[in-house]
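Asker: build me a structure from this.
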Amino acid sequence: MADTPYFQKHVFFCMNQREDGRPCCAERGAQAAQEHTKKRIKQLDLNGPGKIRINKAACLDRCDEGPVLVVYPQGTWYTYVDQSDIDEIIEVDLVGGGIVERLKV
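Answerer: Predicted coordinates for the structure are as follows:
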């Protein structure tokens, strides 16, 4: 068994859809954000083993702060409003290894 993780970074987008009227990530553009991120990471040739994996997740239990995504292994939680926020997370965190402080939750 290798000591290195299978993915350098693993990103989970909450895709939760609530039926009871409470806020949920699905209503706030989570699908489009996840698809954009996955496409962009592929364009940058950063997808695959040893690189970055972009995934959908069921409820991450933070919809009130959402929409949310989490980046592992560091466990950084982000919220976002639009594609420019997602692009900043990609550039600063996923590519650059930094943290986008203004989007942390």
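Asker: contacts, neighbours, all on C-alpha from now
Answerer: OK.
Asker: tell me, what residue is most central in this protein?
Answerer: Averaging the C-alpha coordinates of the chain gives a centre point, and the residue nearest to it by C-alpha atoms, centre = their mean is residue 69 (3.8 Å).
Asker: what about the closest residue to that one other than its chain neighbours, which helix or strand?
Answerer: In space, residue 69 comes closest to residue 13 once its chain neighbours are excluded; the distance is 4.4 Å by C-alpha to C-alpha, 6 or more residues apart in numbering. Assigned by DSSP states H and E, residue 13 belongs to strand 9-14.
Asker: next, the structure of the following sequence, for comparison with the previous one:
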Amino acid sequence: MDNTPYFEQHVFICMNQREDGRPCCGDRGAQAAQKHAKKRLKALDLNGQGKIRINQSGCLDRCEEGPVLVIYPQGTWYTYIDTDDIDDIIDTHLIGGEIVERLKI
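Answerer: Model (predicted):
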């Protein structure tokens, strides 16, 4: 059996929407960030099998630190403000293999 992972890296972007007034990623630009990341990886031909997958996720349980995303298999957690931060995560972490310290949580 081939032990090669289907995706080299898997990014989960929390899209959770809360009804109770608590902070949530869905209210902090998560949808725009996820769409931007998917579009950018596709333009760079970095999406698909053996490459990188961008996924929406439900609550990742770090609401107060949000918006958040996590990258596996490394298990690195990030917060972000805008698409410039998403680009920094793509360029520095996903492509360059380095941690974006200013965004790491």
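Asker: now the strand holding residue 13 of the first structure on the second structure. Mean distance?
Answerer: Here the mean offset of strand 9-14 of the first structure against the second structure after fitting is 0.2 Å, by mean C-alpha distance after the TM-score superposition for the first structure.
Asker: contacts for that strand next, please.
Answerer: Here strand 9-14 of the first structure makes contact (C-alpha atoms under 8 Å, 6 or more residues apart in numbering) with 25-26, 30, 34, 51-60, 63, 67-73, 94.
Asker: so which of those residues belong to strands?
Answerer: 52, 53, 54, 55, 56, 57, 68, 69, 70, 71, 72 (DSSP state E).
Asker: where along the first structure do the helices fall?
Answerer: Ranges of helices in the first structure, per DSSP state H, are 30-43, 83-89.
Asker: out of the ones you listed, which gets nearest to residue 7 of the first structure?
Answerer: Closest of the helices of the first structure to residue 7 of the first structure is helix 30-43, at 13.0 Å (criterion: C-alpha to C-alpha).
Asker: which parts of that closest one are buried?
Answerer: 30, 33, 34, 37, 38, 40, 41 (16 or more other C-alpha atoms under 10 Å).
Asker: residues in contact with residue 78 of the first structure?
Answerer: Here residue 78 of the first structure is in contact with 68, 69, 70, 103, 104, 105 (C-alpha under 8 Å, 6+ apart).
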